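Chemist: model this:
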Amino acid sequence: MTGSQPRVAVVTGGSRGIGREIAGRLAADGFAVAAAYSSSSELADEAVASVRKAGGQAIAVAADVADETDVSELFDAAETAFGGVDAVVHAAARFALSSVADLDLDVLDDLHRTNIRGTFVVAQQAARRLRSGGALITFSTSVVGLAFPEYGAYSASKGAVEALTMVLARELRGRDVTVNAIAPGPTATDLFLDGKDDETVARLAARPPLERLGTPADIAEVAAFLAGPRGHWINGQVVRANGGIV
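Modeler: From the prediction side, this is the model:
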């Protein structure tokens, strides 16, 4: 792309946490960003304003990631505003903690609607619309391998994301489009910290050899690498960005 036609990224969950950090990081790399949000237009507007203040291009688009019409319209908005789509970062997710025995199945259905169906719907549009040289980045979690108690439903939904990611990477043979998943470890976001006492947070922070929680900026650096030309040889992988936690 040259001149007034930047590379273009669609970032779901772009109004807060890791998604917002990724939107800003990609904008710093020259991407025009369509930041999707589900509920808080105020936070989304703040994210867009931050990108623009730094000299970047961004729009905010309301979208339920599990709704195929909303997601199609999200991609339409990115293409209309900026000319196409070159990277898709699907950071939107729902989270719930419970033992398997005690989980309310309505919570399970809501979680899987966002995390599994939502990932599939976004991936479907990405597969149809990403331009040559593009990248799709989905989000799993390192808990898939760590098997923490009370993460059963969440881990199961993210295991499905990993399976879908591997299949799609192979389905896009010949398209020059990469498909990878990032699997963060414990990361200091509002979603992660909510409901955890200081002792629990400190215990999790001490688990990695680097002896701290991850930050949204740590994860955004991985996303920027995978979305850009330097990371284009990485394909069909799950990147466990977790500081070495075991």
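Chemist: from now on I want contacts and neighbour counts done on CA atoms only, so please keep to that.
Modeler: Will do.
Chemist: what about the helices in the protein?
Modeler: With helices called from DSSP state H, the chain shows them at 17-28, 41-53, 68-82, 105-112, 118-129, 143-146, 152-171, 190-193, 198-205, 216-227.
Chemist: okay, now the closest residue to Ala60 other than its chain neighbours: neighbour count?
Modeler: Across the structure, with CA to CA, 6 or more residues apart in numbering as the measure, the residue nearest Ala60 apart from its sequence neighbours is Ala35 (4.9 Å). Applying other CA atoms under 10 Å, we find 30 residues neighbouring Ala35.
Chemist: then Asp67?
Modeler: A total of 15 residues lie near Asp67 under the criterion other CA under 10 Å.
Chemist: repeat for Pro209
Modeler: The number of residues packed around Pro209, counting by other CA under 10 Å, is 12.
Chemist: separation between the closest residue to it other than its chain neighbours and Ala34?
Modeler: Nearest non-adjacent residue to Pro209, counting by CA to CA, 6+ apart: Gly244, 6.0 Å away. Using CA to CA, to the nearest Å, Gly244 is found at 32 Å from Ala34.
Chemist: to compare against the first, here's another:
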Amino acid sequence: MNTLELFSLKGRKALITGSSRGIGFALAQGLAGAGAEIILNGRNQMRLSEAAMQLRDTGATVHQLPFDAADPVDAKRAIDRFEQDIGAIDILVNNAGMQFRTPLEDYPPAKFDELMRTNVNSVFYVGQAAAKHMIARGRGKIINICSINSALARPTIAPYTASKGAVANLTKGMATDWAKHGLHINGLAPGYFKTELNEALVSNPEFTQWLEKRTPMARWGDVSELVGAAVFLASDASSFVNGHILYVDGAISATL
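Modeler: Predicted structure coming up:
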């Protein structure tokens, strides 16, 4: 057997929420490179179309599925329609998320609710809608994007930390309930990567200096460095990996 075939995603369709830019788009590129058909998702149709065009220019087969991942009715309707009209969603990457930084004592309740809906509720809504079809087929891969903040906290992001801790434990709960149906549900937890979500930190020389000292690999991560882990979790290479949170963080979680 050719070991590399274990990592092939040919013939599979992968839905990545929040994939018109940032980590979501990088993962879409990576899964396409392993042979998957890509289903791009987002709420901004213009950004979605631009991302789809960029992916198609590389030879990828791309579908667009605009819906609000934080709206259970919208998410279920879109996924059910795609399954009926186009085909099975074999891989789901729950990537949609947001960040809002401010001291906890000043954190607006409305922002807390919005962040939880976007970061946690969406994983449940989209995951459940996709899983019902996967369960009926007896197979499926779900990757929930967690974070280094699933395990560690920093000032001004307590609600984000709470949300990503919840996603990590929801991942374990999904695996506990759905592994018996042939589904694999794992978490991918990035450390500090140069993304639009982290733009305020990337542009802060003081934070970058702190990060380089704090991280054993002494640098920011590049989003392309998440691809290998994502392909592994999406492929047959991870056939007995379930309920696991895979940290890709330059060893920041391994050291004091």
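Chemist: deepest in the core, which of the helices of structure 1 is it.
Modeler: Among those, ranked by average contacts under mean count of other CA atoms under 10 Å, first place goes to helix 17-28 (a mean of 24).
Chemist: and that one against structure 2, how far off on average?
Modeler: After superposition onto structure 2, the average distance of helix 17-28 of structure 1 to its aligned residues comes to 0.7 Å, using mean CA distance after the TM-score superposition for structure 1.
Chemist: against structure 2, where does that helix fall?
Modeler: Structural correspondence for helix 17-28 of structure 1: residues 22-33 of structure 2, per TM-score structural alignment.
Chemist: re earlier: of Gly244 and Ala34 of structure 1, who's got more company?
Modeler: Comparing Gly244 of structure 1 with Ala34 by neighbour count (other CA under 10 Å), the higher total belongs to Ala34, at 28 against 12.
Chemist: who's in contact with the more buried one?
Modeler: Neighbour list for Ala34 of structure 1: Val8, Ala9, Val10, Val11, Ala58, Ile59, Ala60, Val61, Leu74, Ala77, Ala78 [criterion: CA atoms under 8 Å, 6 or more residues apart in numbering].
Chemist: tabulate the residues you listed in a markdown table, adding columns for distance to Leu108 of structure 1.
Modeler: Rendered in a markdown table, the data for those read as follows (distance: CA to CA, whole Å):
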| residue | distance to Leu108 of structure 1 |
| --- | --- |
| Val8 | 34 |
| Ala9 | 30 |
| Val10 | 27 |
| Val11 | 25 |
| Ala58 | 34 |
| Ile59 | 32 |
| Ala60 | 29 |
| Val61 | 27 |
| Leu74 | 26 |
| Ala77 | 31 |
| Ala78 | 31 |
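Chemist: and Arg94 of structure 1? What does it align with in structure 2?
Modeler: Matched to structure 2 by TM-score structural alignment, Arg94 of structure 1 sits across from Met98.
Chemist: which ones are touching that match?
Modeler: Counting by CA under 8 Å, 6+ apart, Met98 of structure 2 has contacts Leu115, Thr118, Asn119, Leu197.
Chemist: in structure 1, which of the residues you listed still touch?
Modeler: Retained contacts for the contacts of Met98 of structure 2 in structure 1, judged by both residues aligned by TM-score structural alignment, their matches' CA atoms under 8 Å, are Leu115, Thr118, Asn119.
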